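**Student:** Give me a 3D structure for the following:
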Amino acid sequence: MLEIERIDMRRSALMRVSGRIDSSTASTFEEELMAAVDDKGNVVVNLAEVEFLSSAAIRALIAALKETRERTINRGDLVLTNVPTRLKEVFDLAAITSLFTFYEEEVYAVGAF
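**Tutor:** Just a heads-up that it's a prediction; the model follows:
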């Protein structure tokens, strides 16, 4: 089961995600990401409690990242925080690690904006 807690900060939206992001939940995940992009421009995604990340979830993250950088007025960004090692390996295997900025702690990711 996918759960997303969104906290709107002054300059960004913080999304704490938990559960599985698979083919059945990726569309919900992408909708929530895009809503945060539309509302705030800058998005911090905390993946600490994510158990599984499918290719559809990765596509959603890349689409939201692209949207932040292309569509927002002040060119926003999407950053990832608290990414477990097993999920970081998925990013490495997909050869997309360089697309994202990773933060070890949520406070630093939020502070980047």
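**Student:** all contacts plus neighbour counts: C-alpha atoms, from now on.
**Tutor:** Fine.
**Student:** Tell me which residues of the lengthiest strand in the chain come out buried.
**Tutor:** Counting by DSSP state E, the longest strand found in the chain is strand 43-53. Residues 43-48, 50-51, 53 are the ones in strand 43-53 that count as buried (16 or more other Cα atoms under 10 Å).
**Student:** Over to stretch 86-103?
**Tutor:** With burial defined by 16+ other Cα under 10 Å, the residues of stretch 86-103 counted as buried are 87, 90-91, 102-103.
**Student:** ends of that stretch, how far apart?
**Tutor:** Stretch 86-103 has an end-to-end distance of 15 Å (criterion: Cα to Cα, to the nearest Å).
**Student:** from the buried residues of stretch 86-103, which ones fall inside strands?
**Tutor:** Using DSSP E, the members of the buried residues of stretch 86-103 that fall within strands are 102-103.
**Student:** ok, which pair from the buried residues of stretch 86-103 is furthest apart?
**Tutor:** Farthest apart among the buried residues of stretch 86-103 by Cα to Cα are V90 and Y103. That separation is 16.4 Å.
**Student:** Another sequence for comparison is provided below:
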Amino acid sequence: MLEVKEQNGHLIASLADTDRLNAAVASEIKSELTDQLSGNANLVVNLSNIKFIDSTGIGVLISALKTARQHNGSFKLCAIQKDVMSLLSLMKLDKVFDIYDNESEIK
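**Tutor:** The predicted structure is shown next:
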């Protein structure tokens, strides 16, 4: 479900085959993110194709951030669609995550 590529020292992951990050796909995504982050990786998740996220999906992102920090890595988000960004802002998670407009901005 995750498609991962390397770019400028970061792993860039995209969610393939879905436009939703919800309870139906959460356990698989969480497992794949944990695998990627277990070796002090710097992971960026490109959410450009995600049109809907629910509380379970939010939990997956928070869990991934926690895992990254435990392994001295980083977890960032980029290319977030307007509706998803509105939800993250409403929950004040835009202050918790490093968020970039697109992959080319990532440092």
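**Student:** of all the buried residues of strand 43-53 of structure 1, which comes closest to R59 of structure 1?
**Tutor:** Nearest to R59 of structure 1 out of the buried residues of strand 43-53 of structure 1 is L53 (Cα to Cα; 10.3 Å).
**Student:** circling back: redo the buried residues of strand 43-53 of structure 1 as a markdown table? Include distance to R59 of structure 1.
**Tutor:** Putting the buried residues of strand 43-53 of structure 1 into a markdown table (distance: Cα to Cα, whole Å) gives the following:
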| residue | distance to R59 of structure 1 |
| --- | --- |
| V43 | 16 |
| V44 | 17 |
| V45 | 14 |
| N46 | 17 |
| L47 | 15 |
| A48 | 19 |
| V50 | 16 |
| E51 | 17 |
| L53 | 10 |
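**Student:** Of all pairs in those residues, which one spans the longest distance?
**Tutor:** Once Cα to Cα is applied, the buried residues of strand 43-53 of structure 1 give V43 and E51 as the farthest pair, at 20.5 Å.
**Student:** which of the buried residues of stretch 86-103 of structure 1 lies closest to T81 of structure 1?
**Tutor:** Nearest to T81 of structure 1 out of the buried residues of stretch 86-103 of structure 1 is Y103 (Cα to Cα; 4.6 Å).
**Student:** Would you mind measuring from that closest one to A94 of structure 1?
**Tutor:** Distance from Y103 of structure 1 to A94 of structure 1, by Cα to Cα: 19 Å.
**Student:** cool, and F52 of structure 1?
**Tutor:** For F52 of structure 1, the distance to A94 of structure 1 equals 15 Å [Cα to Cα].
**Student:** How about R75 of structure 1?
**Tutor:** Counting by Cα to Cα, the gap from R75 of structure 1 to A94 of structure 1 is 25 Å.
**Student:** now swap in A109 of structure 1 and tell me
**Tutor:** In this view, A109 of structure 1 and A94 of structure 1 are 23 Å apart by Cα to Cα.
**Student:** Does E32 of structure 2 fall in a helix, a strand, or a coil region?
**Tutor:** Look at E32 of structure 2: counting by DSSP: H, G, I helix; E, B strand; the rest coil, its state is helix.
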